[in-house]
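J.: sequence first, predicted coordinates after that:
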Amino acid sequence: MVRPQRSVISPLAWLAAALAGIAAPTLAMVMLADAPAPLVFFGGPILSLGLMGSGMIAAAIAARLWVGIALALLTAAGLVLLAGALGMSLLPHPVSTVLAFAIAGFSFAARGKLFARSAADKGWWIALFVVAGEAAMLLTAAAMPGALPDWLLVLLPAQWASMAIQTALTGTGTRAASSALIALAGTGAVTLLVARLWPRRWPYALMFSAWLGLSALVWHRPAPPMPAPTPPNAQSEQRLMQPSVGIAQAHAAAEPSVPVVRGGRAIALPPAD
């Protein structure tokens, strides 16, 4: 009875992982490729959702931590290559970016492992609902800044991953977002402890306490604000204006002075502006 059920559920589960972790971020990148702001300024939310969708759901399906981590990292690598093909600049801090990918993938896969441990074959459904909920809030915050309160966003591990990745892409590296990395690593470790001690219930109190405490850490030590994106049109206009100014100055320098005779003496007047 169990084997036929898994043969029916597993393809649907892997399809959900592919849609949430690969198809949705890919579609978002393609749609934002022609946006006024550069694509790199949307990299944090998109990449964090790809890591969460593939890593958490895959770990819940396979009930293996390493499967979730491996698929999360492969997904992140593929999305980075796609972003480069769509015009995103090279990674300014590759080591920091890979570190953020690894810690976020570990944290998301640990949650998937717990879902598989606690809900067996239905664990991937829980992972899918968690991914959908956090993705909705994260995308809302990215599309409409200020629509969601900061105290709500700081509770989301997906937001922690987005902060760490975005700081690596457009900031000074993940050191500036160390609180987010600590929160991701801490929740991942405690979640694995809860999964290992299952079916004991008391570790859940430890997990929720760690989650709230690490959320408070991110609240009190937030990542630095990202630089405001400059639309490509404005950049091109600035580049077009610079040569025209230089040409005007060159013409002014090359224009000869006009001599004028006053009182029997020739006076050279400066060229007209």
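T.: Received the coordinates, thanks. Numbers count the residues shown, from 1 in each chain.
J.: only C-alpha atoms from now on, for both contacts and neighbour counts.
T.: Noted.
J.: can you give the distance of stretch 233-242 from its chain's centre?
T.: 28 Å (CA atoms, centre = their mean, to the nearest Å).
J.: and stretch 247-259, by the same measure?
T.: With CA atoms, centre = their mean, you get 52 Å for stretch 247-259.
J.: next, the buried residues of the longest helix along the chain.
T.: Using DSSP state H to assign secondary structure, the helix with the most residues in the chain is helix 94-119. Of all the residues in helix 94-119, those buried under the rule 16 or more other CA atoms under 10 Å are 96-118.
J.: could you do stretch 32-45 as well?
T.: 32-33, 37-45.
J.: so which of these are in strands?
T.: Residues from the buried residues of stretch 32-45 lying in strands, with DSSP state E as the criterion: none.
J.: how about TSV for those residues, with distance to Leu148 added?
T.: Shown next, in TSV, are those (distance: CA to CA, whole Å):
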residue	distance to Leu148
Leu32	22
Ala33	25
Ala37	22
Pro38	23
Leu39	23
Val40	22
Phe41	19
Phe42	17
Gly43	20
Gly44	17
Pro45	15
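J.: put this beside the first:
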Amino acid sequence: MKSVSYMRFPAWPYLAWPCAALAGLVVPALAILLLADAAAPLASAGGPIFAVGLMGSGMIGAAAGGSLRFGVFLALATGAGLIILSLALGMSPPSYAASIGLAFVTAAISFAARGALFARSASEKGWIIALGVVGGEAAVVATAFAAPGALPDWLLALLPAQWASTAIQTALAGTGMRAAIRPLVALAGTAAATLLVSSLWPRRWPYLVMFTTWIGVSALVLYGA
């Protein structure tokens, strides 16, 4: 059986890399530039920006390259790059590096695990599925930030990107990690279930475990808020 962390394809889908760069780096970087003059931009909007960046690069990268580790690396490199950009623009550095690091690593693994599953189940077309997922979840995260209350709580509780946004925002705001425990548990739980499905592919029964875990941790996020 092939390893979850690496699968060789006849030809890499080169179009996937511009898409990963656009969704994971360019769009979040533009958002940081637009917010450069705002008061404490990272403390107020860093969560959605970093979550979309980690998701775009990690999920699409893992799906395109067929590599969990590569997706995690891309996601963390993107997060580091966005932080460096914010510091270069004169924004205040994050005060809770350990909390932010924990949120980044958990989110990166969760997003890359989904991308690796798309690669295993859809081969070289997996990145297209990842692109659609990233676009849909990013739109919801952006809407939730721009228009609080416009979307129902149950919908937000279902989305890993929103979990990552909440966890990262909590770390950036320095309000303590207690409020981020449930989103982090949700991200870690879905990552573990997704990796189980990938490792046992093409067996179908692990999907029941994955979806049951997803619904369970979503309920944890919703009713534990």
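T.: Sure thing, it's come through. Treat the numbers as computed from the prediction; the structure is a model and nothing was measured.
J.: now the longest helix of the first structure on the second structure. Mean distance?
T.: Superposing on the second structure places helix 94-119 of the first structure at an average distance of 0.3 Å from its equivalents, by mean CA distance after the TM-score superposition for the first structure.
J.: read off where that helix ends up in the second structure.
T.: Mapped onto the second structure using TM-score structural alignment, helix 94-119 of the first structure covers residues 97-122.
J.: got it, and stretch 161-175 of the first structure?
T.: The aligned range for stretch 161-175 of the first structure in the second structure is 164-178, by TM-score structural alignment.
J.: next one: stretch 141-152 of the first structure
T.: Using TM-score structural alignment, stretch 141-152 of the first structure pairs with 144-155 in the second structure.
J.: start to end distance for that stretch?
T.: Counting by CA to CA, to the nearest Å, you get 10 Å between the two ends of stretch 144-155 of the second structure.
J.: mind listing what's buried in that stretch?
T.: Judged by neighbour count using 16+ other CA under 10 Å, the buried positions of stretch 144-155 of the second structure are 144-145.
J.: how about residues contacting it?
T.: 45, 48, 143, 156, 222 (CA atoms under 8 Å, 6 or more residues apart in numbering).
J.: what lines up with the second one in the first structure?
T.: Under the alignment (TM-score structural alignment), Pro48 of the second structure pairs with Pro45 in the first structure.
J.: what's the answer for the last one, then?
T.: Residue-level alignment of Leu222 of the second structure against the first structure, with TM-score structural alignment as criterion, gives Trp219.
J.: could I get the full set of helices for the first structure?
T.: Per DSSP H, the first structure carries helices over the ranges 2-18, 24-32, 43-62, 65-85, 94-119, 123-143, 150-153, 157-170, 178-197, 202-220, 232-254.
J.: deepest-packed of the ones you listed, please.
T.: Mean neighbours per residue, mean count of other CA atoms under 10 Å, is largest over the helices of the first structure for helix 43-62, with a mean of 31.
J.: next, the mean deviation of it compared to the second structure.
T.: Average distance, helix 43-62 of the first structure versus aligned residues of the second structure after superposition (mean CA distance after the TM-score superposition for the first structure): 0.4 Å.
J.: against which helices or strands is that helix packed?
T.: Packing partners of helix 43-62 of the first structure (3 or more CA pairs under 8 Å, 6 or more residues apart in numbering; DSSP states H and E): helix 2-18, helix 24-32, helix 65-85, helix 94-119, helix 123-143, helix 157-170.
J.: what lines up with Ile60 of the second structure in the first structure?
T.: Counting by TM-score structural alignment, Ile60 of the second structure lines up with Ile57 in the first structure.
J.: got the angle for the longest helix of the first structure vs helix 178-197?
T.: On the basis of axes from the mean of the first three to the mean of the last three CA atoms, to 10 degrees, helix 94-119 of the first structure is oriented at 30 degrees to helix 178-197.
J.: if I pick the most centrally placed residue in the second structure, what's in contact with it?
T.: Nearest to the mean C-alpha position of the second structure, counting by CA atoms, centre = their mean, stands Met55 at 3.2 Å. Going by CA under 8 Å, 6+ apart, Met55 of the second structure touches 24, 75, 107-108, 111-112, 134, 161.
J.: which one of these is nearest to Pro202 of the second structure?
T.: Lowest distance from Pro202 of the second structure to the contacts of Met55 of the second structure (CA to CA) belongs to Ala112, with 18.9 Å.
J.: can I assume that closest one is in contact with Gly65?
T.: No - using CA atoms under 8 Å, Ala112 of the second structure makes no contact with Gly65, being 10.6 Å away.
J.: what sits in contact with each of these two?
T.: Gly71.
J.: which residues are contacting stretch 130-137 of the first structure?
T.: Stretch 130-137 of the first structure is contacted by residues 20, 49, 52-53, 148, 153, 156, 158 when judged by CA under 8 Å, 6+ apart.
J.: for the residue lying closest to Ala20 of the second structure once chain neighbours are set aside, give me its contacts.
T.: With sequence-adjacent residues excluded and distances taken as CA to CA, 6 or more residues apart in numbering, Ala20 of the second structure is closest to Ser57, at 5.0 Å. Counting by CA under 8 Å, 6+ apart, Ser57 of the second structure touches 20-21, 23-25, 71, 74-75, 78.
J.: could you redo the last one with a cut-off of 10 Å?
T.: Going by CA atoms under 10 Å, 6 or more residues apart in numbering, Ser57 of the second structure touches 17, 19-25, 63, 70-79, 108, 111-112, 115, 131, 134.
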